[in-house]
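Engineer: okay, sequence plus prediction incoming.
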Amino acid sequence: MNLHEYQAKELLRKYEIQTPYGQVAETLNEVNALAKDIKNPVVLKAQIHAGGRGKSGGVKVVKSKEEALEFSSKLLGKNLVTYQNQPSGQPVHKILFEETENIINELYFSILIDREEEKVCLVVSSAGGMEIEEISKKSPDLILKEFCNPITGLMDYQTRELANSLKFSADLAGKFNKFAKSAYKLFTENNLSLLEINPLVINDANDFVALDCKISIDDNALYKQKKLSELRDWSQDDSKEAEAHHAGLNYIALNGDIGCMVNGAGLAMATMDLIQHSGGSPANFLDVGGGASAETVSKAFRILLSDKNVKVVLVNIFGGIMRCDVIAEGIINSAKDVGVSIPIVVRLEGTNVDDGKKLLKESYLNIHSADNLTDAAKIAVTYAKDQK
């Protein structure tokens, strides 16, 4: 789960991490109220869950109320498309007004989980404000890392080593130690999966200021972070993903035209791979779970069919916990209830599989059984191509 920048900065301030003073506007009237007394330049930032806002017209320094209103009127209530959320973009419902800072230096700073090391990792670079992915490829020597022992946490010697590598003065090194320790505490106490501050700037008062911030919370820990989970902005998620979440389904929208309904994450990944290998393109990842019921299948069909790009539905179910004949009945009833008109390709395997296939055949619906997953993928790809 991601936070908006203004929400992330509110959390930073709770841990005594300095940020520019800012306020949020949701309407043009609120923009007008915040902008009427502009004396010094302020930064306006569209609030969406995507990077690349600056390059896409979502960030601007303004010097007057007129400029602020012009900028905000072009964004509020509309979608902002960046390289991270194209082609549709995400809706802008809030504009963040922030004071500008007198910047002496820019840094990149982040804390994340390193899966290979199985530790929390601090990443710092003198190339702040730039694309860190490109920096890591072109100038890997500029990327500094410190791995934290899960028992002892972030140690003073580690922040000193980073400060020495960045050639900080003694005074600045002390301030960096305090900042990094606060950021690490924030990260661990709130079960974050990512804390990224880019740029982290040093201002003319020789203080560290988080000029921008991205925070992601581990979804598996949201039950422990009730207050943070309430901050979720569902408008930033794909509408189908939001509906699936509330229905208890694991769904991720993709850009293909073959809708996938599978029980089991590993089987779902294999299904998507085989569709791609067969020359097709999956429209989604959807795991309905091992104990899929007729109601679950019906909800899944509705979500799949809400995607206008879907031309075929591929159902791949292993009947272990539930019998294949029961699953087949659920598919048939759901297809009738939802009114599925596009082809449905079904691959069943497991208990009572022959009975399940017989029910599908005798349903006289646009349902086609496959003997194995490879055949199912090929059949689905063929139907998808025929409907283009």
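Structural biologist: Everything's here; your move.
Engineer: from here on, contacts and neighbour counts on C-alpha atoms
Structural biologist: OK.
Engineer: can you pull out the strands in the stretch 251-388 of the chain?
Structural biologist: Using DSSP state E, counting those that start in this stretch, the strands of the stretch 251-388 of the chain run over 258-262, 284-287, 312-319, 344-350, 367-370.
Engineer: just those strands: most buried one?
Structural biologist: With neighbours defined as mean count of other Cα atoms under 10 Å, the strands of the stretch 251-388 of the chain peak in mean count at strand 258-262, which reaches a mean of 27.
Engineer: hmm, back to that, what about the strands of the stretch 251-388 of the chain, which gets the closest to I135?
Structural biologist: Counting by Cα to Cα, I135 lies closest to strand 284-287 out of the strands of the stretch 251-388 of the chain; the figure is 31.8 Å.
Engineer: contact partners of the closest one?
Structural biologist: Residues from elsewhere that reach strand 284-287 (Cα atoms under 8 Å, 6 or more residues apart in numbering): 249-256, 258-265, 268-269, 272.
Engineer: from those, which land in helices?
Structural biologist: Taking DSSP state H as the definition of helices, the contacts of strand 284-287 contribute 265, 268-269, 272.
Engineer: from those residues, pick the one nearest F176.
Structural biologist: Closest to F176, out of all of these and judged by Cα to Cα, is A265, at 42.2 Å.
Engineer: second structure follows, compare the two:
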Amino acid sequence: MKGITDEQADKMASNLGFTGNSHSQAAEQIKRMYEFFLSVDATQVEINPFGKTPSGDVVCFDSKISFDENAAYRQKDIFAMDDKAEVDAREIEAEKNNLNYIGLDGSIGCFVNGAGLAMATMDMIKLCGGEPANFLDCGGGVNEEQVHKAFALLLNDKHVNSVLVNIFGGIVNCATVATGIVNAAKALGLNLPLIVRLEGQNVEAAKKILADSQLPIISVNGFEEAARKAPLIYTVYIFYFCQPTCFACHHPSYPFVPLALLLI
């Protein structure tokens, strides 16, 4: 890799308005900034302002630096200085379990594999009139323990009133996810409506696991169908599962889902 040349640095210094001795100082600092960018695996090195003191010295008065998290293994000293005080505690917990989580302001908890599918899921939810409560990408090698941790994160959010799982099993084994969902739902005492769309590797076995669990899981086949039901399902769930007069015949332990849930 050629990197930045003296000619390029000189041109940048000239474009910034430096002249005389200040010009050579600025060009030198521009080259050093580029070398620093590479040496620390940065994704951004922003100097603002980059200026000159009354005595003529060129100074980087302020800076903002972002580092590539994928390079944390070789930039241990830098990442050891990371101050987590201003980071959402849920994001920290997710990171410990190799989950990518970002909290949002909506009410539909999302559990998805792959960043692209996660973004598409949130877009589809909004298109269907709902609001996602989070971005959560479980990645391609998700295991049952990660599914449990992911559900714990979702259920600890007081704004979440339903959960949508959208998994495409290319690398991921759908049966593993389904087993994790069932175990997590039972262990955490899931009391919110849960919509699950699984597709791909071992999907038929996964659907059987969900069906045999006797949990009130809404299993759907289509991506759009899942997103369309998510904004409406909480109202129906409250009506059927939470009214005292209906409790005896619509208790969640019964191995069926009310017809209304299938029709929305």
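Structural biologist: Received, thanks. None of these values were measured; they are calculated from a predicted model.
Engineer: and A152 of structure 2, what pairs with it in structure 1?
Structural biologist: Under the alignment by TM-score structural alignment, A152 of structure 2 pairs with R302 in structure 1.
Engineer: enumerate every residue touching that match.
Structural biologist: Per Cα under 8 Å, 6+ apart, neighbours of R302 of structure 1: V338.
Engineer: before we move on, back to that, would you mind checking the ones in helices among the contacts of strand 284-287 of structure 1 for buried ones?
Structural biologist: 265, 268, 272 (16 or more other Cα atoms under 10 Å).
Engineer: and the first one, what's its match in structure 2?
Structural biologist: With TM-score structural alignment as the matching criterion, the partner of A265 of structure 1 in structure 2 is A115.
Engineer: follow-up on the earlier one: how near is the match of A152 of structure 2 to A335 of structure 1?
Structural biologist: 9 Å (Cα to Cα, to the nearest Å).
Engineer: spatially nearest residue to the match of A265 of structure 1, not counting backbone neighbours?
Structural biologist: Nearest residue to A115 of structure 2, sequence neighbours excluded (Cα to Cα, 6 or more residues apart in numbering): D137, at 5.7 Å.
Engineer: any idea what that neighbour aligns with in structure 1?
Structural biologist: Checking TM-score structural alignment: D137 of structure 2 goes with D287.
Engineer: what ranges do the helices span in the stretch 51-200 of structure 1?
Structural biologist: Here the stretch 51-200 of structure 1 has its helices, by DSSP state H, counting those that start in this stretch, at 65-75, 132-138, 156-165, 170-189.
Engineer: please convert those to a markdown table, extending it with mean neighbour count and distance to V297 of structure 1.
Structural biologist: Listed next are the helices of the stretch 51-200 of structure 1 as a markdown table, based on neighbours: other Cα atoms under 10 Å; distance: least, Cα to Cα, whole Å:
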| stretch | mean neighbour count | distance to V297 of structure 1 |
| --- | --- | --- |
| helix 65-75 | 17 | 39 |
| helix 132-138 | 13 | 40 |
| helix 156-165 | 16 | 52 |
| helix 170-189 | 17 | 38 |
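Engineer: go through the ones you listed and name the closest to S281 of structure 1.
Structural biologist: Proximity to S281 of structure 1 (Cα to Cα) singles out helix 132-138 among the helices of the stretch 51-200 of structure 1, at 27.2 Å.
Engineer: in structure 2, what residues pair with that closest one?
Structural biologist: Going by TM-score structural alignment: helix 132-138 of structure 1 matches no residues.
Engineer: got it, and stretch 240-255 of structure 1?
Structural biologist: Against structure 2, stretch 240-255 of structure 1 falls on residues 90-105 (TM-score structural alignment).
Engineer: chain center to that stretch: distance?
Structural biologist: Between the centre of stretch 90-105 of structure 2 and the centre of its chain there are 7 Å (Cα atoms, centre = their mean, to the nearest Å).
Engineer: again with stretch 9-29 of structure 2
Structural biologist: Computed by Cα atoms, centre = their mean, the chain-centroid distance of stretch 9-29 of structure 2 equals 42 Å.
Engineer: which ones are touching the nearest residue to K357 of structure 1 once chain neighbours are set aside?
Structural biologist: Leaving aside its chain neighbours, K357 of structure 1 sits nearest to S369 (6.6 Å; criterion: Cα to Cα, 6+ apart). Going by Cα under 8 Å, 6+ apart, S369 of structure 1 touches 345-348, 357, 360-361, 376.
Engineer: what residue of structure 2 matches up with S369 of structure 1?
Structural biologist: Correspondence of S369 of structure 1 to structure 2, assessed by TM-score structural alignment: S219.
Engineer: that match and A85 of structure 2: what is the separation?
Structural biologist: According to Cα to Cα, S219 of structure 2 stands 39 Å off from A85 of structure 2.
Engineer: again, but for T53 of structure 2
Structural biologist: 35 Å.
Engineer: and for Q75 of structure 2?
Structural biologist: 20 Å.
Engineer: when those two are compared, which one has more neighbours?
Structural biologist: Higher neighbour count among Q75 of structure 2 and A85: Q75, with 16 against 7, using other Cα atoms under 10 Å.
Engineer: what does that one correspond to in structure 1?
Structural biologist: In structure 1, the residue matched to Q75 of structure 2 (TM-score structural alignment) is Q225.
Engineer: tell me who's in contact with its match.
Structural biologist: 190-191.
Engineer: if we can go back for a sec, which one of the contacts of S369 of structure 1 is nearest C324 of structure 1?
Structural biologist: For the contacts of S369 of structure 1, the nearest to C324 of structure 1 is L348 (6.6 Å; Cα to Cα).
Engineer: residue in structure 2 paired with that closest one?
Structural biologist: So, by TM-score structural alignment, L348 of structure 1 is matched to L198.
Engineer: same deal with N333 of structure 1?
Structural biologist: Residue correspondence to structure 2 (TM-score structural alignment): N333 of structure 1 is matched to N183.
Engineer: so what's its match closest to, chain neighbours aside?
Structural biologist: N183 of structure 2's closest residue in space is H148 (Cα to Cα, 6+ apart), at 7.4 Å.
Engineer: pretty sure that neighbour sits against V182.
Structural biologist: No - checked against Cα atoms under 8 Å, the pair H148 of structure 2 and V182 is beyond contact range at 9.2 Å.
Engineer: re the thing from before, pull up the gap between the match of S369 of structure 1 and L155 of structure 2, please.
Structural biologist: 19 Å.
Engineer: got the contact list for A247 of structure 1?
Structural biologist: By Cα under 8 Å, 6+ apart, the contact set of A247 of structure 1 is K299.
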